[in-house]
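S.K.: only geometry, no sequence info:
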């Protein structure tokens, strides 16, 4: 393995001419203290412990809060002749703390002659630095936004490269965190490949199984760096299991995020996950808003990314605990929108959270009236997923319409935005007109999702808003959207069929018509015709002469004093994950067909239906049909 690593790193030659540092500018975020005590989150900026040896002579700054950055740099500029590299490292740390305390402009610090002198001393004496000083210097330079390709940064990386097989596990964790915050360079990228390999090789013999902090950090590193080694994962997990009853909520949070990030969690990971979730549910109120957002973000990634085991991470009580904790902390509106975005991606409806947001919008309508498109669209989608209109809906609706989104945004996401407004009974002819005439253009490539959204928007406006007199999409575009919709039906239809059950319930296949459409492009799973008294009528259907051989329900002739009933077999995706609330957009599909055909429809959640005992399934369907028959006067 050593030969492989050396070969990899040898591709990037050592910089031999240590010249004076000149230009600085590369992004990083905050670190807090020096030494090697790290944050439990490898995605956050690691903390550095404040345990630096006293600085000698005239370089002593015992209390960084007593000094401003410029005062420290002035002292360095006037008195640096005999400064050692160890003094320079200590002063760099003091400078970091001073600048952090008062939130000073880093650009002014970097351009000061005193800072340049510090970098020159580090650069000139880099081979005299201990590995801990090298790592801490790299972290502080990253904080001060020194570019990854400058000579000093590359020199520090070369020193790490030269000692790659001797660096401790904790140092590897610290370095990897820092490297991920640096811009790409050949050496930085090579180290990001090599260090996890070294970590994997060293862990079985060097990991302290009794150090809970080290265990959680190690789990995070292997999870976020694609170390898919079950043996290594289980070494860490087995050690963590010893601490299950003693874990605090922050440690549990870190482990949860790590398990969500793992590409291939082992069976032992799911054993640990169950107990971790119990801790988080119990103590979620101890988490910060940022930690709650991070946990939900990780949960979204694992549930969306992996269909095989992502469902094992989903826990309704856990999501509720996170959201309720955010509510009790009176989360800000902007943070609420990001939290709602994650709930939307989970397909999760939380009415109290939506009520909280709605109350904020009622108190401050400008949050929506003057808000960015992202904010308004996320809020709308949350209402759609819950099929919920707040008490203050009139005020909220007016604020959204006053935003004049159609004058700000010009992309295909506006199709979805207009569709969501229609689904909430909010009619904006100017927005619809812009979508149909300007956003959608003939021969313009369109993603499948946009085609489906456009089709539903068109169907809804045609059937529910006959007063609309603006432009319409071209016929070619609509035909394309209909074809796309039919092609994708298999991916959105329920995997459970109602056909056999309906035929048994009604007395035979002659009473059930399957897989029909409308001339506006709707799709209906089943159609039945009932006469007075609730008896089915057998109807022969004739395929209309069309390219798709689709039977249109408009062509079904029904006897007088009979009623056509449309039956929609809806998939799980039509409902919020945590409730039986039908999403507003799916409800809109049904309302559109009902308005077109002037008849009633039944929506069946087939997943819930399949969970019923078998002897209850037919009576359930018959009760639903009977209720629709009673609703209709047969006039």
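M.R.: Perfect, thanks for sending it. Please read these numbers as outputs of a predicted model, since none were measured by experiment.
S.K.: when you work out contacts or count neighbours from here on, use the C-alpha atoms and nothing else.
M.R.: Will do.
S.K.: which parts of the stretch 201-350 of the chain are helices?
M.R.: Listed in chain order, the helices of the stretch 201-350 of the chain (DSSP state H, counting those that start in this stretch) span 212-224, 230-241, 249-261, 267-283, 289-305, 316-328, 333-345.
S.K.: for the third one, name the packing helices and strands.
M.R.: In terms of contacts (3 or more C-alpha pairs under 8 Å, 6 or more residues apart in numbering; DSSP states H and E), helix 249-261 is packed against helix 212-224, helix 267-283, helix 289-305.
S.K.: which residues does it contact?
M.R.: 40-41, 213, 216, 219-220, 223-224, 265, 269, 273, 276-277, 279-280, 283-284, 286-287, 291, 294-295, 298-299, 301-302, 313 (C-alpha atoms under 8 Å, 6 or more residues apart in numbering).
S.K.: presented hereafter is structure B, for comparison with structure A:
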């Protein structure tokens, strides 16, 4: 054997082979094969064993070399053996399964040699060896893996940010052991300490990877801000891959205002490079963004990106069920997309059984969104007939009954089976106990709709005492930002009534009275009633005024949500003039512009309006 080893590492290998044929026969069969594969031997001082390991074409070849030469292999040979095993296995060129490799005696021999020479292994090699062991499937509680983890533990402060991220990734595929858990806890701490002086602020990919790492770790806000601010200050272009990764990372963290600037920049990048995005990436990004949108943190919402995403999805004609899945996301953020709704309703129009065969959840999303958008679709007449006669709809179980019944009545669809469930004593008591004001509004809207349009169902309605109780709770939540300006415009407190209630339990923000010619009329000081019907109108025109915030409108189209427009519709059916003021538009005005803005809105709803105040 010593003669073979001498031959393998002699710089005059070719001469020795030609002069001593008998010695050649003592070479291992694997060595002969490798010599044939790699061509004629050279006279250089190259490491033949290292070269043979590099050019090995089969896993079995590598293990045979280890078996034949383990006694003379140094740590470089062992690392190359591991590297070759990894590459052959990963490329699919291995002639052994992972289980066969783990159980192979030559692999065990390699692990023992690696343990023996562990003192000479550098940090980067320790990490690479751990990667190979992880890939092959060596258990984390095995001796060799524990040795490698100990080597990393002793040099933990020398780890680069990239190495920390990579080791943490390896841990996600490793069984928990005390040492694994100790390192898992220590890595984010070391990462956080090193971020201020090791972060490469000129390398976008590195910064993106670091942000992704901290998005899943419990690190300080300062650590996250350091990375975010570094990306914000990055002056190079952000490609769509990095932009998408950044968006995902931000969505995976707790919402905070300091993400807004970076989020906006990355979404703009995605919009510009939208054609480069894969459909699956679009769907994931859309889902993550929608999940994080809130009234407090609106920067997650981008109507252009949403519309582009939905249009791409529709272009691929994914079908009925996937389309409803997208609709559910849009419903969450009050985003109206008429093409998507038309796409879904056309599927039902073309095949009514599509509606009958879908899930209860999908039916609820369709009805809720239609109600939210006031039935805005060219297929509405067709779908109304389907809703009215659908057996699936009549037999729904475990539903938000008040919301379902209200959405249907907005569409002028009244299904007795749904109304009975929504207005049952059990459901009314459940609604009261939950204490959700939105449910109270739905119940009051049903009262208004049934009374005005479907009196046949009046017997289903709860007692007026219950409705009065709920109406008082709805009124308690209201704010009246228009009140002071209206009082200035119309001449004082006696000219404006605030927080008024109709006999059908509408809550009205303000009421003013106009006589012929459009001049304001003061309410009698003795009349302190907050009932609309108690206000003595005489020959005067009563104008009802609402101040509507962004929650009353669809987010992208600024059209009124169904429950708002339907409530106004019922008041107008009672003969009242109703003026709605968008508070976002009003708040955007300068102080001197606000009162003329109110007057113009009222004038558009009344025949005549004189100037009410010298202050205008």
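M.R.: Alright, I've got the coordinates. Bear in mind that the values here come from a model prediction, so they are computed numbers and not experimental data.
S.K.: how alike are these chains, TM-score-wise?
M.R.: After superposition, the two chains reach a TM-score of 0.70 (TM-score structural alignment, normalised by the length of structure 2), with 517 aligned residues with a C-alpha RMSD of 4.3 Å.
S.K.: for the helices and strands packed on helix 249-261 of structure 1, give me TSV that also has mean neighbour count and distance to residue 176 of structure 1.
M.R.: Below are those laid out as TSV (neighbours: other C-alpha atoms under 10 Å; distance: least, C-alpha to C-alpha, whole Å):
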stretch	mean neighbour count	distance to residue 176 of structure 1
helix 212-224	22	8
helix 267-283	17	23
helix 289-305	19	20
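S.K.: flag every buried residue along stretch 329-348 of structure 1.
M.R.: Under the neighbour-count criterion of 16 or more other C-alpha atoms under 10 Å, stretch 329-348 of structure 1 has 331, 336-348 buried.
S.K.: need the helices and strands packed on helix 249-261 of structure 1 in TSV (columns: distance to residue 206 of structure 1).
M.R.: Converted to TSV, those look like this (distance: least, C-alpha to C-alpha, whole Å):
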stretch	distance to residue 206 of structure 1
helix 212-224	11
helix 267-283	21
helix 289-305	29
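S.K.: nearest to residue 480 of structure 1, out of those?
M.R.: Residue 480 of structure 1 lies closest to helix 289-305 among these, at 28.4 Å (C-alpha to C-alpha).
S.K.: and that closest one, what does it pack onto?
M.R.: By 3+ C-alpha pairs under 8 Å, 6+ apart, helix 289-305 of structure 1 packs against helix 249-261, helix 316-328, helix 333-345.
S.K.: in CSV: those, plus distance to residue 6 of structure 1.
M.R.: Supplementary listing: those in CSV, determined by distance: least, C-alpha to C-alpha, whole Å:
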stretch, distance to residue 6 of structure 1
helix 249-261, 29
helix 316-328, 46
helix 333-345, 43
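S.K.: not counting its neighbours along the chain, what's nearest the residue most central in space within structure 1?
M.R.: By C-alpha atoms, centre = their mean, structure 1 has its centre lying nearest to residue 297, at 4.5 Å. Here the nearest residue to residue 297 of structure 1 in space, its sequence neighbours aside, is residue 342; by C-alpha to C-alpha, 6 or more residues apart in numbering that works out to 6.2 Å.
S.K.: which position in structure 2 aligns with the one you found?
M.R.: With TM-score structural alignment defining the correspondence, residue 342 of structure 1 maps onto residue 329 in structure 2.
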